[in-house]
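**Student:** Make a model of this:
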Amino acid sequence: MDVKLELIVLPVSDVDRAKAFYESLGFRLDLDKAVSEQWRAVHFTPPGSECSIIFGTGLTSTAPGSAQGLYLVVSDIEKARAELVGRGIEVSEVFHNAGGIFYHGHKGGDIVHDGEGQERLSGLHPDRASYGSFATFSDPDGNGWVIQEVMQRLPGR
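**Tutor:** Down below sits the predicted model:
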């Protein structure tokens, strides 16, 4: 049986501010529906993605900004970063890990390296390896996104 991740709920404090931010990223607005003052859903899909995000009023009790480690995979990280910066988004510089392509977690808009040899180094992965180059940004509430360059998927992906 195939199982597909379709939707991620983002906790936000200001729905209109979040809507403007995700519109500025170039995400497609799929739905903005309010049925009362206590319930509103705003649904966006990143370009080319089969998985969407949703936020609003009355959707989650999770603290705004607590969603971390949300990955956007791109085939050219420099181009993706430049496009986001051109849209007025504050994005980290491109970086890679000293010990290879693997990483151990994410917190507050930055990847956290708690393994030996996983120090964050400036610039593209030296071999330009798939899964090896990253950049980060956060939405206005602090929900943390990671851009990861993948040019060739691992087997079985």
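**Student:** contacts, neighbours, all on C-alpha from now
**Tutor:** Fine.
**Student:** Pull the residues that contact the lengthiest strand in the chain.
**Tutor:** Assignment by DSSP state E gives strand 28-36 as the longest strand of the chain. Here strand 28-36 makes contact (CA atoms under 8 Å, 6 or more residues apart in numbering) with Glu23, Arg40, Ala41, Val42, His43, Phe44, Thr45, Pro46, Pro47.
**Student:** so what's the last one closest to, chain neighbours aside?
**Tutor:** What it means is Pro47. Once flanking residues are discounted, Pro47 sits nearest to Phe27: 5.9 Å by CA to CA, 6 or more residues apart in numbering.
**Student:** next up, for comparison:
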Amino acid sequence: MKLEVVVLPVADIDRSKSFYSALGWRLDADIVADDGFRVVQLTPPGSSCSVIFGSGVSSAAPGSVEGLHLVVSDIEAARAELAHSDVAVSEIFHDAGGVFHHAGTKDRLPGPDPARASYGSFVSFTDPDGNSWTVQEITERLPGR
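**Tutor:** From the prediction side, this is the model:
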């Protein structure tokens, strides 16, 4: 099995479409049915998994999704690109525990992982509705991945 689509609950479909398009995400579909059902699908560059949002797509509260992860090989370049796209992106951080980041901002330490360990450095941002994203630097995959 492969993860194909993540559904995002949003309040303003066109605002969300503009936000993700401005990040350079590919617009795969924007389909409107006669009954007002609308599906917008976008895919991050290089990803096999897309996001979908629209009207009649989710009953979850807009902005209620947490913990979505994007993976990059260069956290500094990714942060600069997000900032250049006018995204309110966090500073680079690592977690005090060194395994994975805690929820919210608990145990965040400033700067990249001191050893620059793969999987250890992050930035975070939210979309206009508050759905939260974490960008994680992975420079070398763990065995078998």
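**Student:** State the span of the second structure onto which the next helix or strand after the longest strand of the first structure is aligned.
**Tutor:** Using DSSP states H and E, the next helix or strand after strand 28-36 of the first structure towards the C-terminus is strand 39-45. In the comparison with the second structure, strand 39-45 of the first structure aligns to the range 37-43 (TM-score structural alignment).
**Student:** centre of the chain versus the matching stretch, how much separation?
**Tutor:** 16 Å (CA atoms, centre = their mean, to the nearest Å).
**Student:** do stretch 120-134 of the second structure as well
**Tutor:** Averaging C-alpha positions (CA atoms, centre = their mean) puts stretch 120-134 of the second structure 6 Å from its chain's average.
**Student:** can you check stretch 17-34 of the second structure too?
**Tutor:** Relative to its chain's centre, stretch 17-34 of the second structure lies at 15 Å (CA atoms, centre = their mean).
**Student:** before we move on, back to that, the longest strand of the first structure vs the second structure, average distance?
**Tutor:** Average distance, strand 28-36 of the first structure versus aligned residues of the second structure after superposition (mean CA distance after the TM-score superposition for the first structure): 0.7 Å.
**Student:** mind listing what's buried in that strand?
**Tutor:** Arg28, Leu29 (16 or more other CA atoms under 10 Å).
**Student:** Strands of the first structure, start to end?
**Tutor:** With DSSP E as the criterion, the first structure has strands at 7-9, 28-36, 39-45, 52-57, 70-74, 95-97, 106-107, 110-111, 120-122, 134-138, 144-149.
**Student:** Distance to Arg81 of the first structure added to those strands, as CSV?
**Tutor:** Output for these, formatted as CSV (distance: least, CA to CA, whole Å):
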stretch, distance to Arg81 of the first structure
strand 7-9, 22
strand 28-36, 18
strand 39-45, 18
strand 52-57, 20
strand 70-74, 10
strand 95-97, 12
strand 106-107, 19
strand 110-111, 15
strand 120-122, 14
strand 134-138, 7
strand 144-149, 8
